[in-house]
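**Q** got a structure for you, letters missing:
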């Protein structure tokens, strides 16, 4: 049995366990992304929704609800809500970042235009609120509305901090907790709330999602410098080219000598990048152990996520959530 478990990635194992619920979520997503009057909406949405994403965030909602014994219909609504919020933020992010590739495919703003991406993202946000209202829970509405505001806040903070060499690791974590972890923690928390879990269990689910989301984003930022471009679905070094001060760069900047500081001022603050600069960045990251230390922090957050699960009942889904935390950081290897 252990061999079978090890042969399957944790998110695939969870997807198989939750297959019936995931099918219901996918059906609901396709139904609600339809538009009678604007056919571009389902075209743009389908491009992203059907692009082979892992449905990780909606799976977290389904898993949290299942772990806490929920047997009603609304976990499906909430999982679809979470995916709509996520898809809306991706559409907006690609416009802000002027990205040309997402999940190994051309971005919606490249295939259509920025206006379509922004407006379809707005439509999906509206759809998400319609779905969460249908649950009849003001607490659920409060959690997901707060998460939506926090995501936007994190993105705006990143805009102001990403090209400022004074940006600290604490500010970076604040950005990541907003733009990425807020939806992870909301996804897990609403699963517990809809299942009327105890306050301690709801808090445990929130803490798990928060730590998992931070670990997930740190690993993504790390893989931008040492991953496989085909596997991560974007070009290596994109964050540097976009002048985003992610954790590996923040560490290298903090440890820079005078000459290195001048390099960072030219490439990040002033945006004057030339051929060979990415190779210099890689060299400086290695010199200052920035990649190794970033990986250590990602593993620490993954360990916090696993530890947070302690108050939750014993269940196959609890084990899968623990394995998922391990897998998030195994991507580093």
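**A** Received, thanks. As the structure is a computational prediction, the values presented were derived from the model and not from experiment. Numbers count the residues shown, from 1 in each chain.

**Q** When you work out contacts or count neighbours from here on, use the C-alpha atoms and nothing else.
**A** Noted.

**Q** elements contacting the longest helix that the chain contains?
**A** Counting residues, the longest helix in the chain under DSSP state H turns out to be helix 199-226. Packing contacts for helix 199-226, counted by 3 or more Cα pairs under 8 Å, 6 or more residues apart in numbering; DSSP states H and E, involve helix 169-176, helix 182-194, helix 238-241, helix 247-254, helix 290-308, helix 316-330.

**Q** and it, which residues are buried?
**A** For helix 199-226, the buried set under the neighbour-count rule, 16 or more other Cα atoms under 10 Å, comprises 201-225.

**Q** With distance to residue 57 as extra columns, can I get the helices and strands packed on helix 199-226 in TSV?
**A** Shown next, in TSV, are the helices and strands packed on helix 199-226 (distance: least, Cα to Cα, whole Å):
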stretch	distance to residue 57
helix 169-176	16
helix 182-194	6
helix 238-241	23
helix 247-254	23
helix 290-308	15
helix 316-330	12
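
**Q** Same list (the ones you listed) but as TSV, adding distance to residue 20 and mean neighbour count.
**A** Output for the helices and strands packed on helix 199-226, formatted as TSV (distance: least, Cα to Cα, whole Å; neighbours: other Cα atoms under 10 Å):
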stretch	distance to residue 20	mean neighbour count
helix 169-176	32	18
helix 182-194	17	29
helix 238-241	37	17
helix 247-254	38	23
helix 290-308	26	20
helix 316-330	15	19
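
**Q** Of those helices, give the one that comes closest to residue 81.
**A** Checking the helices and strands packed on helix 199-226 against residue 81 by Cα to Cα gives helix 182-194 as the closest, at 9.2 Å.

**Q** contacting residues around the closest one?
**A** 57-58, 60-66, 68, 70, 74-75, 78-79, 82, 86, 137, 139-140, 143-144, 147-148, 150-151, 201-203, 205-210, 212-213 (Cα atoms under 8 Å, 6 or more residues apart in numbering).

**Q** Use this one as the comparison:
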């Protein structure tokens, strides 16, 4: 079948409704696995895990596993446990992230580390990682195990890389893209790719879904990094300006620093090392970004990667699954508008 080219931004406001509707029945099965496997004889474990898992997340990554399986007309149920494994990997990394970042809010709720303490939060994250690997082993595919375990290692590398880049204003755009490619996009890519493995499709289909997920993940993170400066707490479900106060050098900052005059660059140097973190400083930072168009340019890059994601699945047949996957990309980018 000839590839159909689809361009972002040709219709009204996109939503996640199509993908949620597409995978609703499968998602019920996945949620049952998640609920079952987060249980433990140690009551604190399901209590703490449930604090985040029941916290209203979109479950985008497991939904992608299920939707990609639909795209390939996979008739089985192996992907249910694997989608749960993907969600456990994601949840474990969120728990660890909140401890590392000292975050106060996640999905609009007080973070687990503030409620239960850092030691318990880290250990329950480890528990969920372990559960994810149990689910992978039960699936029995060494290829699936290799993809998901590889992604887990890459995510950890990305988080460490981000930590070492923190408060370093001279971080390059290339390194920033490497960091988000690892810490965010790797799991999106793996979540999509494993569907081609369970559906026993060829490597070309595997790589196409990997590219879809990877580019969607990069676009998703670029939008997150932009709206950290221009959204509100209720919309984001986390504190506004957290990245700024944490000294995270994201793309809007990298571009603003590169385009700034000497006085502006001095401001960014002071801000990123933690000397300018007040609300007034955050407002000034946002003003500088607007003046230099760095938020718009970050979102333009997000659209570029979003288009690459859509192009990656152009060769698959049209239908509800493909349309839902395309609209998911459009939704990820539209969150900023």
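**A** Yes, it's here. Quick caveat: nothing in here was measured; it's all calculated off a predicted structure.

**Q** What would you report as the TM-score here?
**A** Once superposed, the chains reach a TM-score of 0.95 (TM-score structural alignment, normalised by the length of the first structure), with 327 aligned residues with a Cα RMSD of 1.4 Å.

**Q** Pull the number of nearby residues for the equivalent of residue 132 of the first structure over in the second structure.
**A** Correspondence of residue 132 of the first structure to the second structure, assessed by TM-score structural alignment: residue 136. Using other Cα atoms under 10 Å, the number of residues around residue 136 of the second structure comes to 25.

**Q** can I assume residue 136 of the second structure is in contact with residue 146?
**A** No. Using Cα atoms under 8 Å, residue 136 of the second structure makes no contact with residue 146, being 9.5 Å away.

**Q** that older thread, the match of residue 132 of the first structure: which element?
**A** Following DSSP states H and E, one finds residue 136 of the second structure within helix 118-139.

**Q** Buried ones in whichever helix or strand comes after that helix, by neighbour count?
**A** Using DSSP H and E, the helix or strand that follows helix 118-139 of the second structure in sequence is helix 142-165. Judged by neighbour count (16+ other Cα under 10 Å), helix 142-165 of the second structure contains these buried residues: 144-145, 147-149, 151-152, 154-155, 158-159, 161-163, 165.

**Q** now, which of those residues sits nearest residue 31 of the second structure?
**A** Lowest distance from residue 31 of the second structure to those (Cα to Cα) belongs to residue 148, with 19.2 Å.

**Q** Could you find the counterpart of the closest one in the first structure?
**A** Using TM-score structural alignment, the equivalent of residue 148 of the second structure in the first structure is residue 144.

**Q** Please determine how far its match is located from residue 129 of the first structure.
**A** Residue 144 of the first structure sits 9 Å away from residue 129 of the first structure, going by Cα to Cα, to the nearest Å.

**Q** Repeat that for residue 265 of the first structure.
**A** Distance from residue 265 of the first structure to residue 129 of the first structure, by Cα to Cα: 43 Å.

**Q** in the second structure, what residues pair with stretch 96-110 of the first structure?
**A** Under TM-score structural alignment, the match for stretch 96-110 of the first structure in the second structure covers residues 100-114.

**Q** Excluding its own residues, what touches the matching stretch? List them.
**A** For stretch 100-114 of the second structure, the external contacting residues (Cα under 8 Å, 6+ apart) are 48, 51-52, 55-57, 95, 98-99, 120-121, 233-234, 236-239, 242, 246.

**Q** Keep only those of those that are in helices.
**A** With helices taken from DSSP H, the overlap with the contacts of stretch 100-114 of the second structure comprises 48, 51-52, 95, 98-99, 120-121, 233-234, 236, 242, 246.

**Q** will you turn those into TSV that also has distance to residue 27 of the second structure?
**A** Formatted as TSV, these follow (distance: Cα to Cα, whole Å):
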residue	distance to residue 27 of the second structure
48	22
51	19
52	18
95	22
98	26
99	29
120	28
121	26
233	28
234	26
236	24
242	32
246	35
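
**Q** of the residues you listed, buried ones?
**A** If we count by 16+ other Cα under 10 Å, those have these buried: 48, 51, 52, 95, 98, 99, 120, 121, 236, 242, 246.

**Q** Give the aligned equivalent of the first one in the first structure.
**A** Residue-level alignment of residue 48 of the second structure against the first structure, with TM-score structural alignment as criterion, gives residue 44.

**Q** if I look at that match, how far off is residue 270 of the first structure?
**A** Residue 44 of the first structure is 35 Å from residue 270 of the first structure, where distance means Cα to Cα.

**Q** cool, and residue 112 of the first structure?
**A** Noted for residue 112 of the first structure: a distance of 31 Å to residue 270 of the first structure, by Cα to Cα.

**Q** what's the answer for residue 181 of the first structure, then?
**A** 30 Å.

**Q** and if you look at residue 156 of the first structure?
**A** Distance from residue 156 of the first structure to residue 270 of the first structure, counting by Cα to Cα: 20 Å.
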